[in-house]
Structures are given as C-alpha cells and as structure tokens.
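>>> fold the following.
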Amino acid sequence: MADTTTGNVREADTKTYLQRHRIIELLDNMTSMLIYNKPDDPKEYLVEQLEKLKVSQQTGMYYPCLFDESNLQAIFGMLDPTKQGFITKEQYSEALRTIGVKDFELMPTGGDVDKITYETFLAEAKNGLTKASATFKV
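Sure, this is the predicted structure:
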C-alpha cells in the first residue's frame, strides 16, 4: 500500500513540476520547430533555440516560434483574397485557434461590425503566439 501512495505522490509532484515549468509546451514547440526546419545539426539547432528563448525571457523581444510576421500576413491574405483590408470575426477566431493561439480577445476592435483589420489580427496573433511559444510566464 505504501508503494502505491508513494507512486501517486511522485506522479502528482511530477505533474506539478511539468506544469509549473511548462516543460510539455517547451518540448512540443522545440519538436515542432525541429521537424519544420529540419536542420542539419538538430542538437545545435535546439541549443540555439533554447538560447533565443532565454534572451526572449530576459528582454521580452524575440521568441522562438514557427510563425513569423510573413506567415501571419499570408494567413490574413488567404482569408482576405479580395484585399478588402479586413476579415470576419469568425475567420479571425478560427485562424488564431488554427495556429495554436488559445487566449485572445473574443471581441476585438472591429468585431462589433464583423470587420477585423490586419493590424488587429497581427497584434492578437503575436500576443497569443508569444504566450503559447514562450514556455515561460509572459
């Protein structure tokens, strides 16, 4: 009986540790970037990404992420093929969820008239990706 209790305590401690330090998110992000970029030296690439993450944590600047501004611009462009300069609130929400942004403004500027601009989309996407990709509290 003591072994089961000890095992449960260890499991709970491990889960708490992984959550507190966002280890699962870190490994998910690193694995995704590794598979996407397919560097010749994967270990060196991972070290570089961890160094970038450390700088990001210290400065609040760049964060290692699969999506950069050109990718976000392309996504917006696909959703706005006629170049009206806006997308619908539904498109905005779906696009952010698709790229892994979980926490975003549900009623952003322009949402009340169903016209979300690129600037609003970009700001919410960058903010959400920072939170999702930083793997530390921002």
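
>>> from now on I want contacts and neighbour counts done on CA atoms only, so please keep to that.
Fine.

>>> for this structure, just list every one of the helices.
In the chain, the helices defined using DSSP state H lie at 2-20, 23-37, 42-59, 69-79, 89-98, 118-133.

>>> most tightly surrounded among these?
Stretch with highest mean neighbour count among these: helix 118-133 (a mean of 19; mean count of other CA atoms under 10 Å).

>>> this one as well, want them side by side:
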Amino acid sequence: MAVTLRGRLATSQFGAMEANSSREIEARNYLEKHRIMELLTYLTSALLFFRPAMFQMLDSSNKGSISFIQYKEALKTLGLCTADEVLKDDGHGITCEKFMYEVKKKTQEIWSAF
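So this is what the prediction gives:
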C-alpha cells in the first residue's frame, strides 16, 4: 500500500510540475504574442524622455549635472541597479543626457533577458 501511495504522490507532483511548466510557457507565449516587454521598454523610455523629472529633482541647484552617488541611487530607485552592483565612477558629474542614455541602456539590458 505504501508503494501505491508513494506512486500516487509522485504522479501528483509530476502533474503539478507539468501544469506549472505549461502555464509558464503559456504566459511567455502571451507576452511574446502581444509584445508586452517591448511595450514596457517603450513606456519606460518614453517616460524618462518626456518627463526627466527625476533628474531635475536630483539636480536641485540646476547645475546641469548630478553626482555619481545621486546617479547610482536613482538607478536603484528605478530598479535598474542592485545595491551590490559595481558601477564605474569616472570622476565627472552625470549630465541629463548621459543619465537618460544610461537609464535607457540599462532598461533594454534588463528587458532583453525576457
């Protein structure tokens, strides 16, 4: 009887794994078919292009640049950089153009993984 019960549990677990895999495949197909990832990338880029408010908030003195620390914190806030990720500080301030370029690049890197 234990073998039968064990066999049923194994079959049940396999069925659950198969169902999860099937649902995951179905979800991925849906995202690809409707180009959801491309839409999210576009919306994020458009938001930062048309509303560079985050940079303006960080550049409160209107110097036209922000510090490297502000830049890294902004990337973390946007979910584009982890706390332990190493970024290269070249010693220069980050301009709005460079900020927007890097945000767009990092956004594309993240979404390309999907």
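
>>> could you tell me the TM-score of the two chains?
For this chain pair, the superposition-based TM-score is 0.59 by TM-score structural alignment, normalised by the length of the second structure; 99 aligned residues with a CA RMSD of 3.8 Å.

>>> just to revisit the earlier point, of the helices of the first structure, which is nearest residue 107 of the first structure?
Residue 107 of the first structure lies closest, by CA to CA, to one member of the helices of the first structure: helix 89-98, at 7.9 Å.

>>> so where is the closest one in the second structure?
For helix 89-98 of the first structure, the aligned range in the second structure is residues 68-77, judged by TM-score structural alignment.

>>> mean offset of the matching stretch relative to the first structure (after superposition)
Its aligned residues in the first structure lie a mean 1.3 Å from stretch 68-77 of the second structure after superposition (mean CA distance after the TM-score superposition for the first structure).

>>> right, and residue 81 of the second structure touches residue 71 too?
No: counting by CA atoms under 8 Å, residue 71 is not a contact partner of residue 81 of the second structure; they are 10.3 Å apart.

>>> where's residue 113 of the first structure relative to residue 119 of the first structure, distance?
Distance of residue 113 of the first structure to residue 119 of the first structure, computed by CA to CA, to the nearest Å: 16 Å.

>>> which residue in the second structure aligns with residue 112 of the first structure?
For residue 112 of the first structure, the aligned position in the second structure is occupied by residue 90, per TM-score structural alignment.
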